[in-house]
Every structure is written in C-alpha cells, then in structure tokens.
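J.: What shape does this take:
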Amino acid sequence: MAVVINNLSKRFGSLTAVDGLTLSVARGELFGLVGSDGAGKTTTLRMLSGVMDASDGELRVLGCSGDDLTAVQEHIGYMSQRFGLYPDLSVAENIRFYADLFGVESTERKARTERLLAFSGLAPFEGRLAGRLSGGMKQKLGLCCALIHKPELLLLDEPTNGVDPVSRRDFWKILTDLKTEGVTIVVATAYLDEAARCDRVGLLHNGQLIACGTPAELTGNDAVSLDDLVIGKIGGDPSAPLRVRELNEIPRRLVSGVEPPAVSLNQLTKRFGDFTAVDRVSLTVPRGQIFGFLGPNGAGKSTTIRMLCGILTPTSGAGRVAGFDITSQPELIKENIGYMSQRFSLYEDLTVEENIAFYAGVYRLPAAKRRERTEWVIEMAGLTDRRSSNAGQLSGGWRQRLALGCAILHEPPIVFLDEPTSGVDPLSRRKFWELIYSLAEGGVTVFVTTHYMDEAENCDRLALIYRGELIAVGTPLELKQERMRDGELPSLEDVFIGLIEERDRKGDQ
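T.: Prediction:
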C-alpha cells in the first residue's frame, strides 16, 4: 500500500479537523477526496505530505512511518491550494527552480518542461513574470512546477480550481499517463466529474470518512448522480434541483426593449503595448438576465469585466453599463454595480458584522438602511450564529455568501461575479445559485464568469471569448443545437472545447 491510515485525528485547540480517519490507498491508484468545505481534505493531505503532524492515530506513507517522513520526502509531490510561486521570476524560471529543487536530470527536464508548457498553454508566456499572470494561469504554472519531477506519490489539493475545461481535460490526461507509469495519486477536488474519473472516491464530512468506494459503487451504477450523492450525504436535498429559466420566463418588462439594456458593447478593444487582450467585442445584455461569460484562462474575461466596472479604460470602442458610459462615467458605474471577485474581497481579520459595516460605509448607506441591509445579508448568508466570527474562520461557502451580500449591500441593478464558486463544495454551489436566481427574479442583471459547465447551463445566455475575440453567443440550448451530430445534443463542455479547437485550427491555417 502507498498510504495506510488508521484512526488518524488532527485537532486545533477545541476544533477536530480530522476525526478517526481510517483509509488505505494502493500503489498506482488514483484516489479522489471530495467533501464539504472544512471537511478535513486539506488537513489530511498535509499530514500525508509530512508538513503537518497528526494528533492521534497511525500513518504510513510509502512504507515509512508518519512520525518522520524524511526518508521518503523526495518521492512525494505535493501541490497545495496556494502553491508557492515566485512572482519576480518568469514562468520558465519558476519551472527551472523547482526542477533544480527536485534534482531533475537535464535531459529529462527539457522534455518534461516542453510537455508541461504545451499542456498548460503557457508556452507563449514562458518569459512573462509569474506575478503578472492571471489567477488561472498562475494555477496552471503551479501544476507545471508540481509535475516537473515524477514522484512515487502525488498529492494534489484542488489543483484545477480556476482552470478552464480545456486545460482541465489536458491536466487529467497527464494524471492518467502518470497513473499508467505507476504513480500513486491522491487528489482533492471540488469537481465531481473529476472525482468520477478516479479509481475510488472518499467522501469526508466534519473530519470523518462517511463514504468510500468506486464511483460505480457509490452511485449504484449511476442510479444516482455523484452530485446528488454528495449533496445528500452532507446535508442537502438532492431532490430539489435548480430550475433553469426559459427566456420567456424573464419578466417581460426587462427584455421587451422598453428599458435600455444593462450592458451594451460596441467594438470594445483593450491593448497592452502590442498585446491585444480584448479585440472588438460587441454584445448586449438585457436587464434581468443571468449572463454567463466563458472562456479559457487568459482569454480576456477579467480584462473585459474590469472595463465594464470602470476600472480599466478601453483602448477603443464604446460601451455602456447601467446606462453610463464606461469611458467618461466610470465613477457613476461603480456606484451602480456590485462586484464580487474570485478572492471574495473580504477582510479576514474583521468579523462578519465588521465586514458588512465596512462596505456599508463605502456605499454611504444611511444608518437606518445600513441596519436593515446588515440583517438581510446575515440572514441571506446563513450567518446568524456567526455574526461575531472573523471572516477568515468561515468555510468557503459562508465566505462566498458573505462576499455576495457585501457586493449587493447597496442594491445595485447589475452585479458582476468573477468565478464566485471556484473551489466551493457542491451543496454551497447549489445554494449560491439559488441566491443568483432570486436576484435575477427581482430584476437584477447577473453577469457571471465560471469554469463549471453545469453552472453555465443555469444561465439565460452565454458568450464565449477566446484570444480576446467573441466566438459564440446564445442560450445553452442554442449553442448545443448548433453543434448537434446525428440527432444527439453534445454537452456544454464538449461545445466549449470544440469551439476552442475549431478556432485554433483556423488560426493555424
């Protein structure tokens, strides 16, 4: 066995993060860890890697006692959620640093570096400083650094969070190749379609292993979906799926053309030196729609959103948001929108109430309105019993809902959500989308980026941007119908990947 765990526990003061865990992973196995936020996945991986000691129990890794893993440390690869990159080194220099650290031979180094740069799409950016990469591109660079040597045991903590479907597919091809070569892999993931590719899956909740088996065993040979299984096990109601709205269900006053659109762009362009990040983008988003903005990492999504939010000035083209010009009226735009970034924009050392009070001050809410909206946010986020807790102590799902509450504290007509559910467990994601639906039904326009294709299915309309250009716009059904083959609708992920590959082929001609 590569990993043997017997009654393992880890406590932090009065908090038990891992509680009596018993588990084994065979050599050459691809084992997935899934579970709720704060379930103990990261703590388990840290103990397996030797960077954290257990409080109780027994652990053996590659035949070595968990009391001291020094003898096998060089045979363990570990990629944490916040993998250590050096922002002042280039992409190539970061990879070279980790190759030196792991003692990778020069002949093997060249081939592995080229392969990793190709899979990640970072080859054109190998000279760029890591600190100047987008969040998703930094994540992919972290993957490259973790995989530059071929360890016997590879531990990955949500390695594809914030990574687009094309890169996720390519990353899993590499994992499959590593498994074929005999590498044991333990991967924690928030993507249940990834968990379904594992040999076995363990479900953690409140520090305990509550289910373990092959995907087929856990789902009863697909009698239930892995999503519904996980949601049901961690306390949700899998029988209450989200209802996808049809366009004719959006309040007609919002799409009838009587009111101006929430967002309108005409040939919007942004260049940085000789690099064109956004290239002549034109689109219209009616009020009250949930509009999904998709694209690979580095495609231009974040740059577009920054222009829409009045943070970046376009190089050319025109645009209006909430009726205001993005070039001449950026401050008015900022007052009339809500924005939630990938990092949730919370102050971790402030309490829930203090974070809300801070944003209420930023939005200059009157005292009476401030009290009313504070109570609304706390109730909406389910934080009534945690209003005095520091934001940094909250699980991902709670921080996510608190960040949304702070972003819409001033009741803006438009809210921009930049990958708001990245790394959050399936139940929290479902609850978050219920909030998005309630906002849209109240007439709020929601402009959201996501790498979860099941979330993209929940949008009224979608746009796909690639290499700065808009290459597809339509409802999820329209986009799938356009690529239907032999009477069968493809998945949205297949549509996404197909459009990207098609554009690449055109670019190579």
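
J.: use CA for all of it now, contacts and neighbours both
T.: Fine.

J.: Relative to Thr421, how far out is the closest residue to Leu404 other than its chain neighbours?
T.: Nearest residue to Leu404 in three dimensions, chain neighbours excluded: Met340, at 6.3 Å (CA to CA, 6 or more residues apart in numbering). Distance from Met340 to Thr421, counting by CA to CA, to the nearest Å: 11 Å.

J.: Here is the second sequence; please produce its structure so I can put it next to the first one:
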Amino acid sequence: MEPVIANNLTRRFGELIAVDSLSFSVLPGELFGLVGSDGAGKTTTLRMLAGVLDSTDGDLTVLGNPFPSGVETVREHIGYMSQRFGLYPDLTVDENIRFYADIFAIAAAERKTRTERLLDFSGLAPFTGRLAGRLSGGMKQKLGLCCALIHRPKLLLLDEPTNGVDPLSRRDFWRILRELRSEGVTMIVATAYLDEAERCDRVGLIHQGRLLACDTPDNLQKLAPKSLRNPSLEDVVVSMIQDPVTQSNEDQGSGGWDLKRGAGAGQRLSGLGPQAPLEEVDTRPAVTLDHLTKRFKDFTAVDGISLTVPKGQIFGFLGPNGAGKSTTIRMLCGILPPTSGSGAVAGFDIAGQAERIKENIGYMSQRFSLYEDLTVAENIAFYAGVYSLQAAKRKERTEWVIEMAGLKERRNSLAGELSGGWRQRLALGCAILHEPPIVFLDEPTSGVDPLSRRKFWSLIYSLADEGVTVFVTTHYMDEAEYCDRLALIYRGELVAVGTPEELKRSRATGEQLPSLEDVFIGLIEERDRT
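T.: Below is the predicted model:
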C-alpha cells in the first residue's frame, strides 16, 4: 500500500486557501519531490502529512492510517525536518541527538548503535562535542537530519533541507538521502533547487495550492514550451507558474528568459544606477584588496586575499559555509576592521574611511533586512531616513522602488505578509534607495522560487548595465554562471579567480567542459588533499 494517499486534500486559513483539493500518492521507497513558487502550499502540505496540522477537507492516509484520527498510531514512524528544525544551539551535537532519542524513548542499546551509524554516515563523528550553534550551515542540516532519523522512520518529510547550504554540503546531504532510499525509507522533499528535484523519482509541481503536474523529471521536461531549446526542469516550472501576461512581456522567444548582459533581459527600469556625474570619468576599480587578513584570536578567518573588481561588473564570491565570505564582506562594508593588509571600496579605505564607504554602498543580507511589522511604504520610509534623502528625492525613489518591486497594490501590506520574491525585491529597493555605485548582495535568492530568482537576476543585470558594481555571494551554481567573474574562497584563502568559462576550462580533462558545481567541488577537494 502507498505510504501516502491524498484525495482532494484542502487546508484553509480563514478565507485563504493554502492547499486546494490536492490529490496524489507516494509509492513505497520513493523519493518524491515537491516544488513550487513561494506560498504555493508546500510547507502546509508537509505539515499535514506529518500530522502537526489537520486538513480542512479531503481525505489523507499516511502509512495505512487515516488522518487525523490515526496520527498517534503512526507518529513514531514519521520523521519531519522543518525549515527551522529545532536544534538547540547551546547543546552539543551528541546532546541534541540524545535529546531526540529521549523524545522517542529509544532503548539504550539501540540508541548507541543508531547514533554511531548516523554520526558515521553524516560525517559528524569528529564533532560530537561541538555546540550546535557553532556548526556551519551544512553541518547543522546534517545534524537536523540525524535527529529526524534517530527513531528509524518509515516516512521522512524534508522541508527545503539544503536551503542556504553550499554545493559540497548539498552533495553530501543527497548522498545520505540516496543511502536512505536504498534502505527502503520513503521520502518527500520540498526544495527550491531544481537540480535537486531532478534527482527525485517523481516531482509534484504546486502553485497557489493546486497540483499542476506530477510525473518523473524526464516526463515533466516534455511539458516545456516548444520554443525552448534543451529545456531544463526549471524552465518547465517557470513556464507553468508564470503569469501569462507577464510571460508575454518577458519571454524572449527562444529559450525563455535571456539572462545575458546587455540583452535587455526581463524588466528594464530607468533610474537604477548612480547619478553622480563624476562617476563617468572615475576609472578607479570599485573594489581592491591587497593581502587582506582577519584574525579572531588564534583563528584566521580571512588569509591574505588580493583581488580587484572593476566598475560595472557582476562579481560572484563563492565558497563553502564558513569559508570566510561573510567576514570578507563585513570588512568591505566597513563593519569589521581588518587585522592586516589593505583594501578600498568606491575609492575609500576600508580601515580608515568606514563611514564614507557606508554612504556609497548598498547592502542586502540573506534575511533581507526588512522590518516585518512595518508596511512596504514604512520600510522604504525608514531607509530613506537612514540615507537622509530629501523630501522630493524620497518621494521619487519611493515610487521607483514600489514600481520595481511590483508592489503598487501592496504598499500598505506588512512586509512579513509578503511572499519571498516580493520581500526580496523590496529589500533590494531599500538597499539601493540612495543610488549607490556598489551593491553587496549576500545570498539574495536563498530559498526563493525559480521565477522570483530569474526576475531578480534581470534586475541585477539592469543595475550592472547602468554602471553599478554588484558583489554577490550565492550557493546556486547556475546563478554563478550569470556573473562576469568569480572568486572561490576556502578556509579563508583565495583558491581561484576568473570568468565562469575560464574556471571550467582550467578543470576540463577533454572537450567536454565540467559544470561549475564540479569545478567548485573539485577545487575544494584538491585543496583538502594538499
């Protein structure tokens, strides 16, 4: 019998229909993917399957038991890892696992054997005494998975388990999932990474609470518009969830969105770039670093980095979790003083002119730096005050941000009520409200759906075309392809710098070029061996 059978499954929150008449089943031992836009209903669906949220209507059977009446019968056979899995940062790796073993009343003998195996195949065995709060993002995800697996579940539910995790950690995480599948564990994975969805046996595409399609990745790719050449699963997802009116305006006719510099891709808006007239004749690089180093007591977070970023370039800064990316960006933004070495941003010294740097840059963090209990207009007004914009300029820029973000009808909505894509564009607007010549974007598309990611990158291209320098960190290797140049940092050291094409050719062993993800992982593994 199928471990999961849903028939017209529905969940309402007041007048909002989060999940609308969902019907699907999952086969024993299957790895089933759930993909869709922000707010599509993926998390709500998983919460109903986990028995932590009752459906409003429809029928749901999990592991042979009707829900909600049969939840307690099968709860011990379900593992659920939510987006904010409950790790305790002040407990060690071992103590977190023991805590969840206590919750499920795992016997001492089985607990010891099970814990040793989980630590071994997750690679966490050397770190049992480390506090969870001091683990990297990838290690936290692995620990969360260990805690979800401590009671040997028959059904494992994972809600965007690799969100914000670097490619190396993602690869390790999916290796673990493949091992679990070989052991017969049935898994349902909600993910924003379409390359991950392609690894699933079948994929369900949800949009606005409805199931639009459900099939193998290969069969889903056949649903792509005929105009697309060699469509990916992401092309299919974007074409199916995109508003027809928007699509007719943004589709370039041959291959979907044209994300190429100067191609006029997607949305084009005036007023994106810096307006200072002297910028045209200033030939200084946007960013220069010379043996930049940062130490925290005995730990060297950034070790002698030297690089130059010309104006108007989209520069990608890549590296595993904990490699030193955020520390470097904090120094570039004038937030953290370097231990040694030197650097300049927008012509200002990072050690002695931090305040001038802050006036000439925009910064957008991974968490979007918005106040969720303020409205769209109030968030913009707050940042206009921070940047001391005069009344006339404030009004002009406010209207520009609202138009750019597509929030004309939602200017009085709370930021916390917006979908991820809208919050993302609002955060970008607030970061460039004062028209800075340089923008730092720290994983700006983490956890955002494919359509929102493509719209966001069209805005980044528009910024660069107007002369703005964009310094961006990302864990999406397909996004790294969109950058003019890339730098890879690992253990605080600069490992490689070049265009995407140059980096791939440097690692090619024949005529076939490797993917950027293969280059990324290969360089890190090579450095580990030295």
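
J.: Can you get me a residue count around the alignment partner in the second structure of the residue nearest to Leu404 of the first structure?
T.: Met340 of the first structure maps onto Met364 in the second structure, with residues paired by TM-score structural alignment. Other residues near Met364 of the second structure come to 22 when the count uses other CA atoms under 10 Å.

J.: Same question for Gly262 of the second structure.
T.: Per other CA under 10 Å, the neighbour tally for Gly262 of the second structure reads 12.

J.: Excluding covalently adjacent residues, which one is nearest to it?
T.: Per CA to CA, 6+ apart, closest to Gly262 of the second structure is Asp465, 6.5 Å.

J.: Translate the one you found into the numbering of the first structure.
T.: Counting by TM-score structural alignment, Asp465 of the second structure corresponds to Glu441 in the first structure.

J.: ok, now how distant is its match from Glu246 of the first structure?
T.: 12 Å.

J.: Which stretches in the stretch 51-200 of the second structure count as helices?
T.: Under the criterion DSSP state H, counting those that start in this stretch, the stretch 51-200 of the second structure contains helices at 71-74, 93-103, 108-122, 137-149, 167-182, 194-197.

J.: which residues sit in contact with the corresponding residue of the first structure for Asp215 of the second structure?
T.: Superposed on the first structure with TM-score structural alignment, Asp215 of the second structure falls opposite Gly213. Neighbouring residues of Gly213 of the first structure by CA atoms under 8 Å, 6 or more residues apart in numbering: Arg200, Val201, Gly202.

J.: Which contacts among the residues you listed does the second structure share?
T.: Conservation of those in the second structure, assessed by both residues aligned by TM-score structural alignment, their matches' CA atoms under 8 Å: retained contacts are Arg200, Val201, Gly202.

J.: Top of these by number of neighbours, please.
T.: Val201 (25 neighbours).

J.: so the strand or helix carrying Arg399 of the first structure matches what in the second structure?
T.: Under the criterion of DSSP states H and E, Arg399 of the first structure resides in helix 396-407. Using TM-score structural alignment, helix 396-407 of the first structure lines up with residues 420-431 of the second structure.

J.: Any idea which of the helices of the stretch 51-200 of the second structure gets closest to Glu378 of the second structure?
T.: helix 137-149 (32.2 Å; CA to CA).

J.: For the closest one, give me the average deviation versus the first structure.
T.: By mean CA distance after the TM-score superposition for the first structure, the fitted helix 137-149 of the second structure averages 3.7 Å away from its aligned residues in the first structure.

J.: Pull out the buried residues from that helix.
T.: Using 16 or more other CA atoms under 10 Å as the test for burial, helix 137-149 of the second structure gives 137-149.

J.: Equivalent analysis for stretch 5-23 of the second structure, please.
T.: In stretch 5-23 of the second structure, counting by 16+ other CA under 10 Å, buried: 5-6, 8-11, 17-23.
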